[in-house]
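Peer 1: here is a sequence with its predicted model. Questions after.
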Amino acid sequence: MEEFAGFPASDGGYGGRDGDRDGPSSFYVDSDGLQRQIDELASFSDSPAPSVTRVLYSDKDVQARRYIKGIMNQIGLVICEDAIGNIFGRWEGSEAGLGAVATGSHVDAIPFSGKYDGVVGVLGALEAISMLKRSGFQPKRSLEVIMFTSEEPTRFGISCLGRLSLTDHKFKLIISNVINSVWSNCIQIGIVTAIAAPASIKVEFEGNGGHAGAVLMPARNDAGLAAAELALAIEKHVLESGSIDTVGTVGILQLHPGGIPNVRDIDEKRRNNVIDKVHQSAIDISKNCGVVLSEFKIINQDPPALSDKSVITAMEFAAKQLNLEYKLMISRAYHDSLFMARISPMGMIFIPCYKGYSHKPEEYASPEDLANDVKVLAMTMVRLSLQ
């Protein structure tokens, strides 16, 4: 079990059950219990271990939901579930009318992924609440753990499906998750300052390739070559943006119906400028290759999100009090928090994972890093709850 340093008396007046500056001995992270829960949740899978597959609303997903609600019930949270399937576990504060401090993530998993992504954000949050309850802490604002429905696009091809029903809630939101990139060994916590948002487009070229040998090159109008040229143009325009934060990929390349590029950035104007250049390149390429640009469709064009300064400050305070090395960083992955930022202050905590793996059976976070995550999360919730 990982001992927690406790809260200084100057932080909102909370110094432990008896006002002890170092906090009560009951303030610890149950690392063994947390790892056991992670392993048990991983057993609800439609693919063999060590991989995890949990598609939205499948039998295994329903079992996982039941498991999460069981833990919420064990630690005394008030549980409710909305029409789309988001699950809420609330610890009522002394001033329950104030906006809650919410945290959480998701437990659905794409086929043959790992057991940490998203799951740490839910089970880690429940352990943080358990830790605060053991310590005798009493929240001012209610504390709430949210298990979002379908962060992954496994059922309907739509990411972050659960956010569609969360338009009227008022939260100070924190999302806990796993880092999907490698950092220096000295970095123990990542504090997210911004979340990049993608713009996805579908491009369709129509040409006439003909027989592989019989049709000579001057007479060929190859749609596949036009798509390949556009893929290179996407790379060129992304690199021309002048920012390392602009990323572009070709996610699917098929002769029928075409290419689906994805461009994302934390700067919406810069990202959209790349999309405009890609569109112009598609027009130019179609003329040069003698093919028809039959479709250039923007599938989605979500705005990026910035973490709220008050949440960042609370996270930095927690990391400093715990003597943890931390780094301000950008999330380039899609998260529920990208959309939650539209209705409430938002922040994210990242922790290191093995080789930066995510969505792979090999993804792994050490017990020490998991404990650091829970500690920072708990201390951040305390600070925000008392504001």
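Peer 2: Great, that's in hand.
Peer 1: only C-alpha atoms from now on, for both contacts and neighbour counts.
Peer 2: OK.
Peer 1: tell me who's in contact with the residue nearest the centre of the chain.
Peer 2: Of all residues in the chain, the one closest to the mean position by C-alpha atoms, centre = their mean is H335, 3.2 Å from it. Neighbouring residues of H335 by C-alpha atoms under 8 Å, 6 or more residues apart in numbering: 151, 160.
Peer 1: which stretches of the stretch 1-150 of the chain form helices?
Peer 2: For the stretch 1-150 of the chain, applying DSSP state H, counting those that start in this stretch gives helices covering 31-42, 59-74, 119-135.
Peer 1: quick one, which of those helices is nearest to K355?
Peer 2: Nearest to K355, of all the helices of the stretch 1-150 of the chain, is helix 119-135, at 17.1 Å by C-alpha to C-alpha.
Peer 1: I'd like the distance between K297 and E3.
Peer 2: Using C-alpha to C-alpha, to the nearest Å, K297 is found at 54 Å from E3.
Peer 1: actually E363, not the one I typed
Peer 2: Relative to E3, and taking C-alpha to C-alpha, E363 is found at 26 Å.
Peer 1: helix or strand for A228, which one?
Peer 2: helix 223-240 (DSSP states H and E).
Peer 1: helices or strands next to that helix in the packing?
Peer 2: strand 197-206, strand 247-253, strand 259-265, helix 268-289 (3 or more C-alpha pairs under 8 Å, 6 or more residues apart in numbering; DSSP states H and E).
Peer 1: which of the ones you listed is buried the deepest?
Peer 2: strand 259-265 (a mean of 25; mean count of other C-alpha atoms under 10 Å).
Peer 1: contacts made by that strand with the rest, please.
Peer 2: Here strand 259-265 makes contact (C-alpha under 8 Å, 6+ apart) with 196-204, 227, 231, 234, 238, 245-253, 271, 274-275, 304, 332.
Peer 1: could you do stretch 365-379 as well?
Peer 2: 2, 4, 7, 29, 31, 35, 116, 120, 124-125, 127-129, 131-132, 176, 178, 188-189, 315, 318-319, 322, 349-354.
Peer 1: could you rerun that using 7 Å?
Peer 2: 2, 4, 29, 31, 124-125, 127-129, 132, 188, 315, 318-319, 351-354 (C-alpha atoms under 7 Å, 6 or more residues apart in numbering).
Peer 1: give me the buried entries from those residues.
Peer 2: Buried residues within those, counting neighbours by 16 or more other C-alpha atoms under 10 Å: 4, 29, 31, 124-125, 127-129, 132, 188, 315, 318-319, 351-353.
Peer 1: just flag the most distant two among the residues you listed.
Peer 2: Counting by C-alpha to C-alpha, the most remote pair of the buried ones among the contacts of stretch 365-379 is L132 and C353, 25.5 Å apart.
Peer 1: below is structure B, check it against A:
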Amino acid sequence: MSSRFCHCSFLHLLIGLFIFGSTSAISAHENEDPTIKTMEAFSGYPIHESNSLISDFVSSLSVETQTLQNQIDELSTFSDSPAPSVTRILYSEKDVLARRYIKNLMGLAGLSVREDAVGNIFGRWIGDEPELPPVATGSHIDAIPYSGKYDGVIGVLGAIEAINVLKRSGFKPKRSLEVIMFTSEEPTRFGISCLGSRLLAGIETLANNLKSTVDGQNISFLDAARSAGYANDQDDLSSVFLKKGSYSAFIELHIEQGPILEEEGISIGVVTAIAAPASITVDFEGNGGHAGAALMPTRNDAGLAAAELALAVEKHVLESGSIDTVGTVGILELHPGAINSIPSRSHLEIDTRDIDEKRRNTVIEKTHQSATTIANKRRVKLSEFKIINQDPPALSDKLIIEAAEAASKELNLTYKKMISRAYHDSLFMARISPMGMIFIPCYKGYSHKPEEFSSREDITNGVKVLALALAKLSLN
């Protein structure tokens, strides 16, 4: 056995030993643990010197920050709206070009690249024990109209750079490491959020519904996918499904999309849970009429019914007593939409979310009760109250939380545990494997707008924590 191989094997072992409890290894040495003696005899290195070796490994983690920023800037040019905004819609020409860009970077990082039938892209670094379930990381690059260039992108380009960081340090994973670029996390084109990760999680109803789903221009999902080079010669999307346990862990790097980390001057957020949304559509129908001629006591105003329900949503959310319960009426449309016409129809789209599923569902039930009461009181018809989706929240895995915390400590970065009020592909990856997330600060908490921004320092910190957490998880 060469001395180089011996040293690498020992460093490998050291990192594994020091993942979640270096003090126990040192204590065991001091007590003349026979196992430690055996490892010392095998390796030729005394375990008590391992602290400096671990420190050397951590200090070797170097992020090419300028290169990464250049990649973020270049990817933002694949957009259907002018800078500084980014618009990148599923299966559009710009989306296809951006996908090609990501695959090229994966290839340059030495990853083995594959794509599935809907365009989820996977780049794998083969580990020493490739038969073990890999550790995965990643996010999305699609962007809602006139948004920013960091949402999702940090979790894809940052993940590729994290792999490069580990390679430059000389690290070799035991479990393979895989970067995933998820298809269509945003619901922009077909109204389905986290489309790629939902399918990976094996949601059969979605796979079946996509066969007949069309966009606003009446283009079917399958035709759009085929125009981008996917779903060729097949309508069955079940080939995308992954079995539970396909990964040993999944960890996603993301901007916070909220102001807490920046306001508190904290470098890293370790996510403990992801709040899940429920989306509801509501329609009221009244008689309408002339704004001047119809008397107030006899009106059946669908617009006022909608306005009253919007306020009821706020009331029911606040009644939960938890800051983690939120509700938003993001769309309120009136027909015919004329200043001198009483609305005869109104349409609302409501988003409510929480990390507590029961508490969130109570808001939905109360909202339904209020919609019925309001309709009766205002003598309008509640023609629809439809729950579009009602996903369960997800808790981060203890081991992944500990890996992110340990990485932050070893890198001397401040961190705090926090929940994610926005949902991410991680919400559905939790159905496949243990899941966790790492947040970095973003300017004023801005997201989904051109002003979205994270500093180079914060991005670098996030990539380092991700890299070190991946190393820990790959050796687990």
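Peer 2: Yep, that arrived. This is a predicted model, so every value here is computed, not measured.
Peer 1: that older thread, let me have the helices and strands packed on helix 223-240 of the first structure in JSON lines, adding distance to P50 of the first structure as columns.
Peer 2: Below are those laid out as JSON lines (distance: least, C-alpha to C-alpha, whole Å):
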{"stretch": "strand 197-206", "distance to P50 of the first structure": "30"}
{"stretch": "strand 247-253", "distance to P50 of the first structure": "26"}
{"stretch": "strand 259-265", "distance to P50 of the first structure": "30"}
{"stretch": "helix 268-289", "distance to P50 of the first structure": "37"}
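Peer 1: M147 of the first structure is nearest to which of these?
Peer 2: Closest to M147 of the first structure of these is strand 197-206 (C-alpha to C-alpha; 21.4 Å).
Peer 1: how close does that closest one sit to the second structure?
Peer 2: In this overlay with the second structure, the average offset of strand 197-206 of the first structure from its partner residues is 1.1 Å by mean C-alpha distance after the TM-score superposition for the first structure.
Peer 1: Provide the aligned range in the second structure for that strand.
Peer 2: Counting by TM-score structural alignment, strand 197-206 of the first structure pairs with residues 276-285 of the second structure.
Peer 1: now do the SS call for the residue in the second structure sticking out farthest from the centre.
Peer 2: With distances taken as C-alpha atoms, centre = their mean, the residue sitting farthest from the centre of the second structure turns out to be A293, at 52.4 Å. Assigned by DSSP: H, G, I helix; E, B strand; the rest coil, the conformation of A293 of the second structure is coil.
Peer 1: mind jotting down where the strands sit in the stretch 101-250 of the second structure?
Peer 2: 112-115, 121-125, 135-140, 143-147, 177-182, 249-255 (DSSP state E, counting those that start in this stretch).
Peer 1: so which of those is nearest R378 of the second structure?
Peer 2: Here strand 143-147 is closest among the strands of the stretch 101-250 of the second structure (C-alpha to C-alpha), at 36.8 Å.
Peer 1: thinking again about what came up before, what's the match for the residue nearest to the centre of the first structure in the second structure?
Peer 2: For H335 of the first structure, the residue aligned by TM-score structural alignment is H424.
Peer 1: likewise E92 of the first structure?
Peer 2: By TM-score structural alignment, E92 of the first structure lines up with I126.
Peer 1: from K472 of the second structure, how far off is its match?
Peer 2: 16 Å.
Peer 1: how many other residues sit next to V192 of the first structure?
Peer 2: Using other C-alpha atoms under 10 Å, V192 of the first structure has 23 other residues around it.
Peer 1: just say helix, strand or coil for it.
Peer 2: Classified using three-state DSSP, V192 of the first structure is strand.
Peer 1: mind checking what L61 of the second structure lines up with in the first structure?
Peer 2: By TM-score structural alignment, L61 of the second structure lines up with F27.
Peer 1: same check on L470 of the second structure?
Peer 2: Match for L470 of the second structure (TM-score structural alignment): M381.
Peer 1: helix or strand: which one has its match?
Peer 2: M381 of the first structure belongs to helix 367-385, assigned by DSSP H and E.
Peer 1: and that helix, how far out from the chain's middle?
Peer 2: 17 Å (C-alpha atoms, centre = their mean, to the nearest Å).
Peer 1: mean distance between that helix and the second structure after superposition?
Peer 2: Once the two models are superposed, helix 367-385 of the first structure sits on average 0.5 Å from its counterpart in the second structure (mean C-alpha distance after the TM-score superposition for the first structure).
Peer 1: and the angle from that helix to strand 100-105?
Peer 2: Counting by axes from the mean of the first three to the mean of the last three C-alpha atoms, to 10 degrees, helix 367-385 of the first structure lies at 160 degrees to strand 100-105.
Peer 1: next, the buried residues of helix 367-385 of the first structure.
Peer 2: Result for helix 367-385 of the first structure [16+ other C-alpha under 10 Å]: buried residues 367, 369-385.
Peer 1: rewinding a little: neighbour count winner among E363 and E3 of the first structure?
Peer 2: E363 (21 against 14).
Peer 1: grab the nearest non-local neighbour of the more buried one.
Peer 2: Spatial nearest neighbour of E363 of the first structure, excluding adjacent residues (C-alpha to C-alpha, 6 or more residues apart in numbering): Y357 at 4.9 Å.
Peer 1: what about the residue opposite the one you found in the second structure once aligned, distance to P277 of the second structure?
Peer 2: In the second structure, Y357 of the first structure lines up with Y446, judged by TM-score structural alignment. With the distance defined as C-alpha to C-alpha, Y446 of the second structure ends up 20 Å from P277 of the second structure.
Peer 1: S286 of the first structure -> the second structure?
Peer 2: S286 of the first structure maps onto A375 in the second structure, by TM-score structural alignment.
Peer 1: same check, this time on I312 of the first structure
Peer 2: Mapped onto the second structure by TM-score structural alignment, I312 of the first structure lines up with I401.
Peer 1: now do the SS call for that match.
Peer 2: I401 of the second structure is classified as helix under three-state DSSP.
Peer 1: just give me the neighbour total for it.
Peer 2: I401 of the second structure has 21 neighbours, counted by other C-alpha under 10 Å.
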